[in-house]
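Engineer: heads up, no residue letters with this:
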């Protein structure tokens, strides 16, 4: 017999959201996308290597996204 133990704590939601096409987006997600595009643009112009720019931009966006998600769900 399986026992289901529901989580007793409620999930913390981000209060800072922006409505895009009827869907609330947390601000940290939009910041992650903006930071990623900024890093991509700067590195593409400075280094001339699109590969490095894409990888660095994706890394920066991922780190910001994960940090924002952890802070939002932490009790």
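Structural biologist: Good, I have the coordinates. Bear in mind that the values here come from a model prediction, so they are computed numbers and not experimental data.
Engineer: Could you use CA atoms for every contact and neighbour count after this?
Structural biologist: OK.
Engineer: list the contacts for the residue most central in space within the chain?
Structural biologist: Relative to the mean C-alpha position of the chain, the nearest C-alpha, by Cα atoms, centre = their mean, is the one of residue 65, at 2.0 Å. Contact criterion Cα atoms under 8 Å, 6 or more residues apart in numbering gives 28, 29, 32 as the residues in contact with residue 65.
Engineer: want to compare, so here's the second one:
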């Protein structure tokens, strides 16, 4: 988006900010950059956030289907 904004409005100042969950397996900025198909992070600023807890979607679907079968 920043590149498109610069193309649409030449001379405009654009700052890109990314919010990225911390991944214990990634220990360097370059490791995160690979997720974006780059050698370095393609953002002006990056804010690392705590990883969110997520339920297993397959387990949720299985539970849902069992409830439907019981009816």
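Structural biologist: Good, I have the coordinates. Quick caveat, the model's predicted, so the values are computed rather than measured.
Engineer: what's the TM-score for these two chains?
Structural biologist: Here the TM-score for the pair of chains, by TM-score structural alignment, normalised by the length of the second structure, is 0.26; 26 aligned residues with a Cα RMSD of 3.3 Å.
Engineer: just the contacts of residue 65 of the first structure now: which is nearest residue 53 of the first structure?
Structural biologist: residue 32 (15.3 Å; Cα to Cα).
Engineer: Quick check, the closest one in contact with residue 66.
Structural biologist: No: with the criterion set as Cα atoms under 8 Å, residue 32 of the first structure and residue 66 do not qualify as a contacting pair; they are 9.1 Å apart.
Engineer: The two: who's more crowded?
Structural biologist: More neighbours surround residue 32 than the other of residue 32 of the first structure and residue 66, with 23 against 14 (other Cα atoms under 10 Å).
Engineer: how about the helices of the second structure, start to end?
Structural biologist: Listed in chain order, the helices of the second structure (DSSP state H) span residues 2-8, 29-33, 57-70.
Engineer: Nice, that's everything, thank you.
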